[in-house]
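I would like the atomic coordinates for the input below:
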Amino acid sequence: MTGRFARVLGLAAVLLATVACQTGPAQAAPVWEPSAQSAAARHDVVTWGASADQMGQGTADRGYRLVVHTSAAGSDLRVRLSNAFGDRPLTLDSVYAGLQSQGAALKPGSNKRLTFDGAGTVTVPAGATAWSDPLPGSLPAGSNLVVSLHSPDAAGPATGHWMAMQTSYAAQGDHTAEESAANWTETTGSWWYLDSVSVRPKNPATGAVVALGDSITDGWASTSDQNRRWPDYLARRLQKADTEVKGVADEGISGNKVLADGAGQAALNRLDRDVLSQPGVRSVFLFEGVNDIKAHSGVTAADLIAGYQEVVRRAHAAGKCVVASTVGPFEGWSEWDPAGEAVRQQVNQYIRTSGEFDGIADFDRILRSPYDQARMLPFLDGGDHIHPNDKGMQAMADSVDLASLDCDH
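A predicted model of the protein is given here:
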């Protein structure tokens, strides 16, 4: 306990910069922190997160009512707004946080205005992020938090998260202060401009784990609006366990690769922004690589191993532990071939035996069929032979050694 608390304080002053984007104006902009006291210094811990990506074009006088599911409990909620992929400043003139009642309706009395350095309006520079001021009051674990925001003049590339597996809402005009659902008649399956929520836990030694991954981590083939991604199941286990790790951030992007940009920035290119900049992170959970392997791009096991090693090096330099999982089976998916399977087996052998990680999860062993180890067990298969269903997601989360996430580095 004492060692972990000291480590949290010792790392509070680490400077975190936004990862460089290979294209567009987001290349040089830093993370923007409007408050004089950093989130880490206040012992804040991420309770929800979703990796930022480039969306379509922003729309002026547009509001979004975004539903997110928290993990760690705490007080003094803060939200992080992202303009990471914008090509111009983004002004948000009204941001509220409340608790969901049903659909777009909020629990009466729960909707509170957020401020930024004391102001009700914030302008986020192109390529940057902005944290709100702490909002007084407590937020229970496992809450359906609703963040409502409005921009009077949004234009150009928007930032958000495409595949939320969660229904949120949209409206023209500023209806953020309303608790009624009356004006929130449009739905969206994406999160817009919001990429992180933090709380201040009662125990200052409380930490978080960030899951860095692809569409499996993002929850594809799990049931929408039910929080059945494997990181959700993991979060529920952590709430009941005797561990100081309570926060979980899901930083999966569908189609994402470790080495190359494409469906979102490569894991190596978004590691700082999406993972290491999250407050209170104790461990990084690395579960990614199948998209590098199946793309027929000539990626070798040595290439992918070098990518993993870079994640470990950078995470360790930031004082974080790294838990890695083996790559799951995917024979039956259209891009499977024996050459890719050979790479997967070599990579998994490295993950299991190299000793370079602080912990190991063997999702391959959990998911694969005992009769054909290149294929997923049908009972756990979401139907396309690469994405697990709800049962598969739960089996993965249940197999994680929770003690491996609660480590010192």
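
could you use CA atoms for every contact and neighbour count after this?
OK.

and residue 196, how many residues sit next to it?
25 (other C-alpha atoms under 10 Å).

show me the contact partners of the helix or strand harbouring it.
Residue 196 is part of strand 194-200 when elements are defined by DSSP states H and E. For strand 194-200, the surrounding residues in contact (C-alpha atoms under 8 Å, 6 or more residues apart in numbering) are 42-52, 72-82, 139, 160-161, 278-279.

quick one: which of these sit in strands?
Secondary structure from DSSP state E places 45-49, 74-82, 139, 160-161 of these in strands.

to compare against the first, here's the next sequence to fold:
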Amino acid sequence: MIRTELPRHSARRARHAAVVLALALTALVAVPTASSARPAAATEVVTWAASADRLDAAVPGRTHRVVVHTSAGGRDLRVRLSNAFGEQPVTFGRAYAGPRASGAAVVPGRNRALTFRGAASVTVPPGGSVYSDPLPGTVRPGADLAISLYVRDAAGTATGHRMGLQTSYIAPEGDHAAEESDAAYTERTTFRHYLDAVVVGAPAGTGAVVALGDSITDGAVSTPDTNRRWPDFLAARLRDDRRTSLKGVANEGISGNKVLGDGAGVSALKRLDRDVLSQRGLRTVILLEGVNDIKATPAPTAAELIDGYRQIIARTHAAGACVAGATVMPYEGWGEWKESGEAVRREVNAFIRDSGAFDAVVDFDAVVRDPAAPARMLPGYDSGDHLHPNDAGMEAMSDRVDPRALRCSR
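All right, here's what the predicted structure looks like:
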């Protein structure tokens, strides 16, 4: 159960908030008309997400403007604010959402106030999270949104996502959440403070894919501010494919993450419920993790890593979702590469391909490896560090995913 503390408001202020919310029937991105009335049945689907982790020290009295790129389109946007790693409560004084114009600026006339059980402010306890109320209006697929969060009170450790590969903005003093101008947002950051999911009401039957991974999924070395991570390319493909009802894509990659051990983020096993199984509309998980376990010292055996995969599969199946296993990609040339690790990688990949434990297999290894040197990445896909693919490699990975294989009966 999500626990929140809501500040008291006078009856006059509550009535005023209700009026403001009613007037906000103008669309978030497009103005609704009689012909675009909400369907009788709709499904909440995650349209954007980023894994929660520990960030820097929490700072009160500032406004964060987090830029996100949607996957699924829909109506009635809601955001999820997380204090998963905080030791103290966090109070958000106000929160707004609107389509981004450019930089930190919001499209004029489109910045809308979010509410939490009808209130403008919400306090999230340590370890907790909270969804906003639905914000009437339409959200387009493949759009940039600006989510503005005024942190009124905070202390201890801030929660958020470190490697955004997307510039967000900070107004270092005061509440500027309602402003459409970028004038107050004088600081830039790639951290995504407090925001960990955005959902929309999509047509009934719409589903979502969650990519659970490490730095390769997080987008390391892809071009910043261009949405060229492999889950971004996948989202564009699913959006344009009329044969699939999978339209939402959530990127739950954390750079340096492992299946079994904590470090850069808690292990995949520990964060599975919060980051993956909690996502609205979840149908299929694509699991691409293991290389950080394999190249660690000491490293697990192939059997230990496979047992971790089996636990993720079992828990995901118990939640009614499918799991597609992605093969671990080659990394010879990276400083931590060893022959012993390569042997583990090949044994693990044989399990992913041949065991039948996964509902589907996405053979990223076959896509990016050099046929002349199978322990290495193809030069055309190599960012230069021999571990992370470049933009072309990210797109090739996406192209390997068969949308039809992402569906199973659960």
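
what would you report as the TM-score here?
Once superposed, chain against chain, the TM-score is 0.90 (TM-score structural alignment, normalised by the length of structure 1); 374 aligned residues with a C-alpha RMSD of 1.3 Å.

hang on, the earlier thing: have a look at how far, on average, the strand holding residue 196 of structure 1 is from structure 2.
Compared with structure 2 after fitting, strand 194-200 of structure 1 has a mean deviation of 0.2 Å; criterion: mean C-alpha distance after the TM-score superposition for structure 1.

return the distance of that strand from the chain's centre.
10 Å (C-alpha atoms, centre = their mean, to the nearest Å).

after that strand comes which helix or strand?
strand 207-213.

report all helices and strands that that next one contacts.
Packed against strand 207-213 of structure 1 by the contact rule (3 or more C-alpha pairs under 8 Å, 6 or more residues apart in numbering; DSSP states H and E) you find strand 45-49, strand 245-252, strand 281-287.

distance from the last one to structure 2 after superposition?
Translated: strand 281-287 of structure 1. Strand 281-287 of structure 1 sits 0.5 Å off on average (mean C-alpha distance after the TM-score superposition for structure 1).

list the contacts of the most centrally placed residue in structure 2.
Nearest to the geometric centre of structure 2 sits residue 49, at 2.3 Å (C-alpha atoms, centre = their mean). Contacts were defined as C-alpha under 8 Å, 6+ apart; by that measure residue 49 of structure 2 touches 196-198, 250-252.

so which of the residues you listed persist in structure 1?
Mapped onto structure 1 and checked by both residues aligned by TM-score structural alignment, their matches' C-alpha atoms under 8 Å, the contacts of residue 49 of structure 2 keep the contacts 196-198, 250-252.

okay if I get the residues you listed as JSON lines plus distance to residue 330 of structure 2?
Formatted as JSON lines, those follow (distance: C-alpha to C-alpha, whole Å):
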{"residue": "196", "distance to residue 330 of structure 2": "30"}
{"residue": "197", "distance to residue 330 of structure 2": "31"}
{"residue": "198", "distance to residue 330 of structure 2": "33"}
{"residue": "250", "distance to residue 330 of structure 2": "24"}
{"residue": "251", "distance to residue 330 of structure 2": "22"}
{"residue": "252", "distance to residue 330 of structure 2": "21"}
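
re earlier: so which of the helices and strands packed on strand 207-213 of structure 1 is the most surrounded?
Ranked by mean neighbour count, these are led by strand 45-49 with a mean of 31 (mean count of other C-alpha atoms under 10 Å).

what's the mean gap between the following helix or strand past that one and the aligned bit of structure 2?
Following strand 45-49 of structure 1 in sequence order, the next helix or strand is strand 53-57 (DSSP H and E). For strand 53-57 of structure 1, the mean deviation from structure 2 after alignment is 0.6 Å (mean C-alpha distance after the TM-score superposition for structure 1).

quick one: buried residues of strand 53-57 of structure 1?
Within strand 53-57 of structure 1, the residues that count as buried by 16 or more other C-alpha atoms under 10 Å are 53-55.

ditto for stretch 377-393 of structure 2
377-378, 381-383, 386-393.
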